[in-house]
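Q: Sequence unavailable; structure follows:
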């Protein structure tokens, strides 16, 4: 069955000059819209194509790759404004409509917005900014430590809201996230914890805590050696400075220097840590 607004693997059933047709099942033959289709295609080949309904209400296919499919969230730039709404660039020749009814706040040409793609009542692809109508607060079937795809949404007092796998809301806590994040940024993250209410706490690093401390200890020793045996940082230093230097949270840093101190490999001074001469 053909899925509109998504990639489908279809079979070439006709070729006339450089015009191709695909088997669309109950939809009939679907034309390839690309004018510069490769001449290596032949009848019987199976090809992955993006299928959608164009402005003439015809079902067509393209070999081009849009920035998002239906049911996906994306960070798209407003290309133009019209009486119908805003048009967003999404990687295909015909821009994507963001109707007035699906907008939040004033839309400015040239700025980007976080949207979700959907099929309207005519099965045409459109965009919406009303993410809460589609993205769920409660998630099921995830496990702690599982890798997920994230898109950063709004910054909050706690940290950052993120869309998980285009379906669920999750939270990256500010106290555990030190790298700069931008709205609309797509990256891989991990489930830190599925809370009792089935809401998701997220992290950007999968490494287990004990392994993280051990790796940080080695990094501290290496940086101390590189800097002449002294670094002006302690467990009282600002988390941001610790992260900029060692790439870890203050909690991990404190555990690491505590372990090194017990091993008598460093001395913790009032203003910094110093490498112990092992000679």
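A: Now that the structure is in, tell me what you want to look at. Everything quoted here is computed from the prediction, not taken from an experiment.
Q: switch to C-alpha atoms for all contacts and neighbour counts from now on
A: Fine.
Q: what secondary structure does residue 257 sit in?
A: Secondary structure for residue 257, judged by DSSP: H, G, I helix; E, B strand; the rest coil, is helix.
Q: Might one say that it is in contact with residue 218?
A: No. In this structure residue 257 lies outside contact range of residue 218 using C-alpha atoms under 8 Å: 10.3 Å.
Q: The two: who's more crowded?
A: When residue 257 and residue 218 are compared on other C-alpha atoms under 10 Å, the one with more neighbours turns out to be residue 257, at 23 against 13.
Q: show me the contacts for residue 178.
A: 240, 243, 249 (C-alpha atoms under 8 Å, 6 or more residues apart in numbering).
Q: From those residues, which land in helices?
A: Assigned to helices by DSSP state H, the following of the contacts of residue 178 qualify: 240, 243.
Q: dropping in the other structure now:
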């Protein structure tokens, strides 16, 4: 295996002069005075045909034989920067993401926030690992906080679009397209989330520090209608009776319906007031219509 030239390393973006050209492509002067150290810029990695003595900006990476190789396709992020990147495949040791360069960059398990899948787009930071190889991490809280700006000219009820960058028991943090930091409390989450998910959210509170609290739930009137519909749909699928009432523990209600117990009780009360359901002995029953089937 040819040793990697000490002047440059994989992941570098450098400007080099074309020393010579042959049928494979161009060889770039590595600056060692030894032509055997020159770096190949293959024809397939050229954005235009290069000529001798021309200087070109290139991205350096290792080819399948671990030789230092150049490409004119430059990465969309530099070392220390953050960006939303696409997962191109997963392995037993982690995953690889697309940073716009010739090769995917490794995302180790230690740098993941939850499990990622091919096609996911996640916030990531580019860095060099202990072996001096480029890698990315999804631990970007500090960088996103620095990149964020305070929420201005917004109010409760306004809609935003954000990407989940951290998920924990109490809820999730999102980075919005406006560059706001948004907190989504667990009680305001209506479906299972994963880091990298992009979703519309509604502002519920604008904090003094410029961040916002948000919800996936519609406003109360709309939520009441949606929640009541969920209860009726479950009754229809369970022969008109379900083992959930006002006395059912909140954690069970949350797991089954994805809503808080108070929201469940409001919807149940609305349905009972409309004489659509009734509660007896720890069960909720759908009240049959007086109109016979034809």
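A: Looks like it arrived, so ask away. Small disclaimer: the values here were computed from a predicted structure and weren't measured.
Q: any idea which of the contacts of residue 178 of structure 1 has the most stuff around it?
A: Neighbour counts for these peak at residue 249, which has 18 neighbours (criterion: other C-alpha under 10 Å).
Q: Quick check: it touching residue 237?
A: No. Distance between residue 249 of structure 1 and residue 237: 11.3 Å, which falls outside the contact criterion (C-alpha under 8 Å).
Q: Mind listing the shared neighbours of those two?
A: By C-alpha under 8 Å, 6+ apart, residue 249 of structure 1 and residue 237 have no common neighbours.
Q: Where does the lengthiest helix in structure 2 end up in structure 1?
A: Under DSSP H, the helix in structure 2 containing the largest number of residues is helix 220-237. Counting by TM-score structural alignment, helix 220-237 of structure 2 falls onto residues 209-226 of structure 1.
Q: all strands of the stretch 101-250 of structure 2, in order?
A: Along the stretch 101-250 of structure 2, the stretches classed as strands by DSSP state E, counting those that start in this stretch are 105-108, 121-128, 134-137, 159-168, 171-176, 181-185, 198-206, 212-215, 241-242.
Q: so how far is the second one off the chain centroid?
A: When you say that, I think you mean strand 121-128 of structure 2. The offset between the C-alpha centroid of strand 121-128 of structure 2 and the centroid of the whole chain comes to 11 Å, using C-alpha atoms, centre = their mean, to the nearest Å.
Q: and what of the last one?
A: On the basis of C-alpha atoms, centre = their mean, the separation between the geometric centre of strand 241-242 of structure 2 and that of its chain is 38 Å.
Q: and it, how far from structure 1 on average?
A: Superposing on structure 1 and averaging over aligned pairs (mean C-alpha distance after the TM-score superposition for structure 1), strand 241-242 of structure 2 comes out at 1.1 Å.
Q: Which secondary structure elements does that strand sit against?
A: In terms of contacts (3 or more C-alpha pairs under 8 Å, 6 or more residues apart in numbering; DSSP states H and E), strand 241-242 of structure 2 is packed against helix 220-237, strand 283-286.
Q: for the first one, same thing?
A: Contact here means 3+ C-alpha pairs under 8 Å, 6+ apart; on that basis strand 105-108 of structure 2 packs against strand 94-98, strand 134-137.
Q: And these: which comes nearest residue 164 of structure 2?
A: Go through those one by one with C-alpha to C-alpha and the one that ends up closest to residue 164 of structure 2 is strand 134-137, at 14.8 Å.
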